[in-house]
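# okay, predicted coordinates and the sequence, questions at the end:
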Amino acid sequence: MDTLRTHKMRSALTVFGVVLGVGVIMLVAALITGFDYNIQEQIRQFGADTAFISKWTQGMHGAGDAPLEERLRKPLVLDDERAILNSCPAVKDVTAFLTPPWMQTHSVRTKAGEVQAIDFRGVQPNFGQVYANASTLEGRFISEGDDLHKEKVVMLGENVAPVLFPEGHAVGQDVMIDGADFLVIGVVEKPKGGFGMGDEDRRILIPLSTMKKLYPSADEVSMRMQAYAGLLDQAVDQAREVLERRRGVPFGGKDNFSISTAEQQVSEFHKIMLMVYLAMIVLSAVGLLIGGVGVMNIMLVSVTERTREIGV
């Protein structure tokens, strides 16, 4: 104890190093546990037997930041959806949705409020069955009749409805989307399991045929494919073969589309988190090293002083 009191700074650094090292190790363990939970939730909400199909390569960039080669790719079309459903035995169902050009900003408003930069999609009636994050909270989902007759009906995202209708009762009310009147037929549940992205839900869903009618330049067709239980890998392979043939991909050439599953998207986050984990481990090792050097120095000083005292 006398040695510790004599070398206060050295003792403090030693304690700090040990505490830092142990603390960082505990933090890393907690992060790993929490991240693994998020991964499982992401897979569950994404749909364990579903895959996302797009002309864009899935990754950590938006359409505006995509390479020129991707921007020049021809869009997917509704005939691709039908070909996949008819030619892939492992595929249970496919739903297509259409989005306006990414460079345009869209908004929805009422007298009570307005929401800008909405996630605006034209969807098919089976969107709610295939897409795991499209449960209806109020009202009803878009029907075959709505799509057939190009009805101007809309489903609001769970976070959008309270902004436009603070007093509630959105179903049956009118909203304006880019200046056009739409009738609210339902409210769709906000996404979960998207690594915190559910709180940013701004989804606005209208019939796909209505989207094509009101926005003739909209050609960004994407698809969500649902495989039979346990057959996702086979479904992905079959769908890839169909699209390669339809889109003229040469044998052994690079695909001009992407098919991604929840596991593949999660692996992107894994790569990022791995770097974070490694950095934290290095930091904890440095902390423990500092603490170890401090302990060694204190022990060395203590031995030296005792040696002087006994005259050895």
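All right, it came through fine.
# can we go C-alpha only for contacts and neighbour counts from here?
Will do.
# tell me which residues touch V187, please.
Residues near V187 by Cα atoms under 8 Å, 6 or more residues apart in numbering: T136, L137, E138, G139, R140, M155, L156, G157, E158, A161, A170, V171.
# most surrounded residue in the residues you listed?
Taking other Cα atoms under 10 Å as the neighbour criterion, L156 ranks highest of the contacts of V187 with 29 neighbours.
# now tell me what touches stretch 290-308 from outside.
T3, L4, H7, R10, S11, L13, T14, V15, F16, G17, V18.
# same thing with stretch 122-130?
With Cα under 8 Å, 6+ apart as the test, stretch 122-130 has contacts from 50, 93-99, 134-136, 141-144, 147, 205-212, 224-226.
# putting a second one here so we can go through both:
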Amino acid sequence: MRRLVYELFESLRIAFTQIWANKMRSALTALGVIIGIVAVTLMGTAIKGIDVGVDRSFSGFGDDVLYVTKWPWHEIDDWWNYRNRRPIRFEYARQINDWIATQPNSAIRLAVPVANRGTNVIRGEYRVNNIWTMGTTADYVRIARSEMKEGRFFSEFEAQAGSNVAIIGYDVADALFANESALGQTVRIRDQNFRVIGVAARQGSFLGLFSWDSMLAMPLTTYRRYFRLNDDNEIRVQVDATRMEAARDELRGLMRRLRQLGPEQRDDFELNEQGTIRKQLDPIKNGIAMAGLFITGLALFVGAIGIMNITYVSVKERTKEIGTRKALGARRRTILLQFLIEATSICFVGGTAGLLLAYGMSVLVGAVAPSFPLVFSAGLVVTGITISVLTGVFSGFAPAWQASKLDPVEALRYE
């Protein structure tokens, strides 16, 4: 055991001595490995970044919410069928809550009506266009996950009275009140003054998905006074996240009863959830993965061929040295280990350089495009190093095996 440990450390010393003595050759040899590790690392950071970005965008809306809507969130294959559906009535929220009150074991927790549309918000000479404006009830704060930077959500009294009060997102506040607090200030919406009573904390958005940052909320009674209702009405229903399937079945049955659908009639409403959006992003993640794997495989294949070739060259250059060491009693295992470690060391150095380069690129992308989060995790580092080492082992084994089989007499006579 002690002899094996000594041989291992001696092989490492010889390997790094050879790499340092042939720095340019080693760097060019490791280039394929560097490109492959950069590709696989950036692919991993992008895929993890998509998941984090989606979670961040939806974090303010709750992951235990089902959305009762007229339109589905997935691709529509029968547009006229969905177009002719009846609108979602806000009275359904009250009826669902009445049902919940009589069913203590229900998987449904709370129903909140929501109307939304894009509108312009003005403050003096400042103006922000197409802000996603939402009308809802005071209960909305119970299902939302968004925190307030300052101020509060509107009360039940303000909701019932139809007060002209508003809660604005972080980006809206930053655009209209860049150097001052928005709390207590007035904004104009449809030539009506609204008093800002709350500013949501910054949430962040991703790939154009909605977030609280670019939204405005007001009481539903106020909303209905100034806006005409459209097909975007919805009921957001908080459910028991541990009983999601049961909640879906219960809510579907309840909605069919409220809309008086017969057993043979199809649903004329849709139950959406955040998982639908995540599933739609799967092709993007799969595309990134396929492209990354192709580039990684091609680069590592080229790199492995280069490392194998250089290791063969190294064996030829040091044939006499191998013969001398064998004549002095070196085992085949010692020679095999020496060249195998040399090839693996080049890949390890290349993999480390690739990881450092990928980290620098991810930091640069994060600075240029902060809305696209790249997650550089410890798991990616371990994966990159493992791939590098395995590439070195597979590419260096054949020339190392050839070196270990050299006859010492023939090796000493080699010119």
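The structure has been received and is ready for your questions. Just so it is clear, the model here is predicted, and its values are computed rather than measured.
# the counterpart of T57 of the first structure in the second structure: neighbour count?
Alignment note (TM-score structural alignment): T57 of the first structure maps to P72 of the second structure. Using other Cα under 10 Å, P72 of the second structure has 16 other residues around it.
# ok, I143 of the second structure next?
I143 of the second structure: 21 neighbours (other Cα under 10 Å).
# check the one 4 residues further on too.
Here the neighbour count serves as a burial measure; for E147 of the second structure (other Cα under 10 Å) it reads 16.
# what sits against the closest residue to it other than its chain neighbours?
In this structure, E147 of the second structure finds its nearest non-sequential neighbour in A201, 5.6 Å apart by Cα to Cα, 6 or more residues apart in numbering. By Cα under 8 Å, 6+ apart, the contact set of A201 of the second structure is S146, E147, M148, K149, E150, G169, Y170, D213.
# ok, and the residues you listed in the first structure?
Retained in the first structure by both residues aligned by TM-score structural alignment, their matches' Cα atoms under 8 Å are the following of these: S146, E147, M148, K149, G169, Y170.
# quick one: secondary structure of the aligned partner of V187 of the first structure in the second structure?
Counting by TM-score structural alignment, V187 of the first structure lines up with V199 in the second structure. The assignment at V199 of the second structure comes out as strand when based on DSSP: H, G, I helix; E, B strand; the rest coil.
# likewise for P166 of the first structure?
P166 of the first structure, by the three-state scheme (three-state DSSP), is coil.
# what is the neighbour count of it?
12.
# you'd agree it is up against A112?
Yes. Between P166 of the first structure and A112 there is a contact under Cα atoms under 8 Å: 7.4 Å.
# so where do the strands sit in the first structure?
50-54, 91-99, 107-109, 114-116, 119-123, 136-139, 153-157, 174-177, 180-188, 203-207, 220-227, 258-261 (DSSP state E).
# equivalent range in the second structure for the fifth one?
Correspondence between strand 119-123 of the first structure and the second structure is established over residues 132-136, with TM-score structural alignment as the criterion.
# can you give me the end-to-end span of stretch 78-96 of the second structure?
One end of stretch 78-96 of the second structure sits 29 Å from the other (Cα to Cα, to the nearest Å).
# list the buried residues of that stretch.
Buried residues in stretch 78-96 of the second structure, defined by neighbour count with 16 or more other Cα atoms under 10 Å: Y82, P87, I88, F90, Y92, A93, I96.
# which member of the contacts of A201 of the second structure is positioned nearest V38 of the second structure?
D213 (33.4 Å; Cα to Cα).
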